[in-house]
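Novice: A predicted structure for the sequence below; I have some questions about it.
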Amino acid sequence: MEDNKELYDVTIIGGGPAGLFAAFYAGLREMKVKVIEAQDRLGGKVHVYPQKMIWDVGGMTPVTGSKLIEQMIEQGLTFDPTVELEQTITKMNKLDSQIFELETDQQKKHYSKTVVMAVGGGIIDPIKLDVDHASTFEDSNLFYSVQSLQDFKNKTILISGGGPSAVDWANELAPIAKKVLLIYRGDQLKGHEADVSKLTKNNVEYRTHTEITALLGDDQIREVTLLHNQTKQTEILSVDAVLVNHGYHRNHQLMNESGLRMDLKDNYFIKGNVLGESNIPGLYGAGDILSHDGKLHLIAGAFQDAANAVNGAKRYLDPEAQKVALVSSHNDRFKEKNKQYLYVK
């Protein structure tokens, strides 16, 4: 077992929007910060939609997901937190000394006085298409996310999935594609009714009770075999690209073994409060992982969760500390940093 005995004021589990803003805000509060991210890059689930335009972050003009990731990372690293990538926390214990011991899937241990859980909704790893030889096409024209709209321009696209994301992508790609066909194995699409109505307006053909049973081609998919799971009839369809949106795997191990009180509706999410407090003193939630009655499921809401969690952690360590950080316009920590923005010619 490899131990990292260095002790941090706060360790943030997750490097998405909530985790990155928590790292920034904790640095602002002069805390010693570590970020542990399971993926090989920071940015979280925004990597699922790098080409989508994001309009609903306050004070920010429309920005692509990839640009938002770039800006969030720059902000999150402002105060030089320690960052550990490709490490998944599998166990969490609170030692007698009130120190959190965090163990990873690489048999490494990390130690922290407080913890902010910012692991999102656990939707980073997509559920793969369960069809023979599907993996052989992942480097050509089988997609689980849209990294570039140009990959689909003037092409015949088959989208498999019936949830909000699948419906959303069908509408998003329709204007640039030659043709979009959306299939779903269930009896009714689960997207928002307004978005489902747009499918017809955007000339998107969609079929229910339909699923992929085979991918045909050599270096790339040329045709797919479709099955109507009620009539058992099959059809072979020529396609240029296949986009699969069947949902995402969640890792419940840490949640199940941590002693955290979970949301009764979905046992994955932490049942906390608007201040990010969990049932474990010194452990806070932020972003999608946190459930409470006043929850705002927007990136803007993740930012507020992050600040609340960090403020709670700061006061947990020092009950005499101010409830919130000094605002940036009056904070001496930014005096030198401001010069690079104010005095650039």
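Specialist: The structure has been received and is ready for your questions.

Novice: can we go C-alpha only for contacts and neighbour counts from here?
Specialist: Noted.

Novice: Pull the distance from the longest helix along the chain to the chain's centre.
Specialist: Secondary structure of the chain per DSSP state H: the longest helix is helix 299-317. Relative to its parent chain, helix 299-317 has a centroid offset of 18 Å by CA atoms, centre = their mean, to the nearest Å.

Novice: Stretch 165-175 too?
Specialist: With CA atoms, centre = their mean, you get 19 Å for stretch 165-175.

Novice: With stretch 11-19 instead?
Specialist: Centre to centre, stretch against its chain (CA atoms, centre = their mean), the figure for stretch 11-19 is 10 Å.

Novice: cool, stretch 273-290 as well?
Specialist: That offset, for stretch 273-290, works out to 17 Å (CA atoms, centre = their mean).

Novice: What is the longest helix of the chain packed up against?
Specialist: helix 17-28, strand 108-117, strand 283-285 (3 or more CA pairs under 8 Å, 6 or more residues apart in numbering; DSSP states H and E).

Novice: which stretches of this protein form helices?
Specialist: 17-28, 65-76, 164-173, 193-201, 253-257, 299-317, 335-342.

Novice: Which among the ones you listed is found nearest to residue 35?
Specialist: Checking the helices of the chain against residue 35 by CA to CA gives helix 17-28 as the closest, at 7.2 Å.

Novice: What is the neighbour count of residue 40?
Specialist: 10 (other CA atoms under 10 Å).

Novice: check contacts around the closest residue to it other than its chain neighbours.
Specialist: Distances taken as CA to CA, 6 or more residues apart in numbering place residue 86 nearest to residue 40, at 5.0 Å, with adjacent residues excluded. Residue 86 makes contacts with 37-41, as judged by CA atoms under 8 Å, 6 or more residues apart in numbering.

Novice: how close does residue 86 sit to residue 15?
Specialist: 11 Å (CA to CA, to the nearest Å).

Novice: Pasting the second one now:
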Amino acid sequence: MKDVTIIGGGPAGLYATFYSGLRGMSVTLIEAQAQLGGKVRLYPEKVIWDAGGMPPLSGEDFCAGLVRQGRTFDPEVHLETIVADIKQTENGFEVLTEGGSSFESSTVIVAAGGGIITPQRLEVEGAERFDMTNLHYTAQGLETFRDKTVLISGGGNTAVDWANELEGIAANVIISCRSALKGHEAVVEKVMCSTVDCMLQTSIQRLIADESGTRIKQVELQCGLDAGRIVDVDHVLVNHGYERELAFLNGTSLALEMEEQRITAAANGATSVPGLFAAGDVALHPGKINLLAGAFHDAANAVNAAKTYVDPEAAASGMVSSHHSGFAERNEALKKAGQV
């Protein structure tokens, strides 16, 4: 019986795990994927600039730091574990998994982001035959695209970010987007002032294979009612968003208020079910900030609320780490090693 079960091992879940340990709470952390890190894992070479107090970091390095911090207080971690249901018990909650396991705790923090994430597929006939060659739904290594012509399909933040990242690596970068670009203002302005060829009001109509039939050689674009514009490519990178599965929330027996696949929550993470809290992208509350900083803020609030739920006499918030006695020995060890 733990103090808290945290569902989701992305930024919000990992910081909630760390902060729970900081507050002396025992933790079970459950993650559906084989690795911790959440959606950031999909972009190992993407550079992250907007994490407070941190220099620009690659997604891979940022994930490594999140995981190391999350494991500080030795939580019980279960990977490749899909939650099937959450039930209230006499002593708190029981979290049931698809594999038949169950975990009991006094409280639950749902930090499942958008749920189990699957990239939306390109809806073009025969596209699946190029999945193993040069049709991509994420970019695991930028060197793959060096000195190549890359067509990016999509106009959201991810598509625009990749265009900016690839501009100095690929020989040519093309964005094909059905409407206007929808990324953050600064990154959209950057890409519009770059050498990236932004083909707005277009979409992929057909993928044309090379002689082997296994690689895309050309893409036929449609513009409005007109089709037939042929573009030579080496790679196609599709960023059409993600299918998000939160089946355990939709099917749970709890009277959990939700809106648009998000849990309706208060600013402190409290939900319509006492003792169950939400943090990160899965939580919807006034003043929500959809940034990494917002995920960490949500996580700390949810942990503080869970702590006082378990122990009403506890302080409303945790002390800062520099004043925390639990770090004294760790700090000395880091100083001796020259790491701080």
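Specialist: Received the coordinates, thanks. Just so you know, these numbers come straight off a predicted model, no measurement behind them.

Novice: quick one on the thing from earlier: what does the longest helix of the first structure correspond to over in the second structure?
Specialist: Against the second structure, the aligned range for helix 299-317 of the first structure is residues 292-310 (TM-score structural alignment).

Novice: mean distance, the matching stretch to its aligned residues in the first structure?
Specialist: Compared with the first structure after fitting, stretch 292-310 of the second structure deviates on average by 1.1 Å (mean CA distance after the TM-score superposition for the first structure).

Novice: For that stretch, which outside residues touch it?
Specialist: 3-4, 11-13, 15-16, 19-20, 23, 25, 50-52, 106-109, 267-270, 275-281, 288-289, 314-318.

Novice: try it again with 7 Å
Specialist: Under the contact criterion CA atoms under 7 Å, 6 or more residues apart in numbering, stretch 292-310 of the second structure has outside partners 11-12, 15-16, 19-20, 51-52, 106-107, 109, 268-269, 275, 277-280, 314, 316-317.

Novice: Residue 128 of the first structure maps to what in the second structure?
Specialist: Aligned counterpart of residue 128 of the first structure in the second structure: residue 121 (TM-score structural alignment).

Novice: Now do the same contact list for residue 228 of the first structure.
Specialist: Going by CA under 7 Å, 6+ apart, residue 228 of the first structure touches 209-211, 234.

Novice: Quickly list what's touching both of residue 86 and residue 15 of the first structure.
Specialist: residue 37.

Novice: what about the longest strand in the first structure?
Specialist: Using DSSP state E to define each element, the first structure has its longest strand at strand 2-13.

Novice: Just want the angle from that strand to strand 108-117.
Specialist: On the basis of axes from the mean of the first three to the mean of the last three CA atoms, to 10 degrees, strand 2-13 of the first structure is oriented at 10 degrees to strand 108-117.

Novice: So which bits of strand 2-13 of the first structure are buried?
Specialist: The neighbour-count check on strand 2-13 of the first structure (16 or more other CA atoms under 10 Å) flags 7-13 as buried.

Novice: What of stretch 23-32 of the first structure?
Specialist: 23-29, 31-32.

Novice: How about stretch 106-118 of the first structure?
Specialist: Buried-residue list, stretch 106-118 of the first structure, by 16+ other CA under 10 Å: 109-118.

Novice: Please apply the same query to stretch 280-296 of the first structure.
Specialist: Neighbour count says stretch 280-296 of the first structure has 282-291 buried, by 16+ other CA under 10 Å.

Novice: and the end-to-end length of it?
Specialist: 23 Å.

Novice: do stretch 305-316 of the second structure as well
Specialist: 7 Å.

Novice: any idea which of the contacts of residue 86 of the first structure is the one closest to residue 158 of the first structure?
Specialist: The nearest one, if we look at the contacts of residue 86 of the first structure relative to residue 158 of the first structure and count by CA to CA, is residue 39, at 28.1 Å.

Novice: Now check the second structure for the residue matching the closest one.
Specialist: Aligned counterpart of residue 39 of the first structure in the second structure: residue 33 (TM-score structural alignment).

Novice: and the gap between its match and residue 282 of the second structure?
Specialist: In terms of CA to CA, residue 33 of the second structure sits 17 Å off from residue 282 of the second structure.

Novice: Residue 250 of the second structure now?
Specialist: 13 Å.

Novice: for residue 85 of the second structure, same thing?
Specialist: From residue 85 of the second structure to residue 282 of the second structure the distance is 16 Å (CA to CA).

Novice: now swap in residue 35 of the second structure and tell me
Specialist: 19 Å.

Novice: Residue 318 of the second structure now?
Specialist: Computed as CA to CA, the residue 318 of the second structure to residue 282 of the second structure distance reads 23 Å.

Novice: Tell me how many other residues crowd residue 322 of the first structure.
Specialist: 12.

Novice: Just give the closest residue to it, not the sequence neighbours.
Specialist: For residue 322 of the first structure, ignoring the flanking residues on the chain, the nearest one in space by CA to CA, 6+ apart is residue 315 at 7.5 Å.

Novice: Check residue 289 of the second structure too.
Specialist: residue 295 (7.8 Å).

Novice: and the alignment partner in the first structure of residue 159 of the second structure, what does it touch?
Specialist: Alignment note: residue 159 of the second structure maps to residue 166 in the first structure; criterion TM-score structural alignment. Applying CA under 7 Å, 6+ apart to residue 166 of the first structure gives the contacts 159, 245.

Novice: One more: residue 174 of the second structure?
Specialist: Contacts of residue 174 of the second structure by CA under 7 Å, 6+ apart are 150-152, 196-198.
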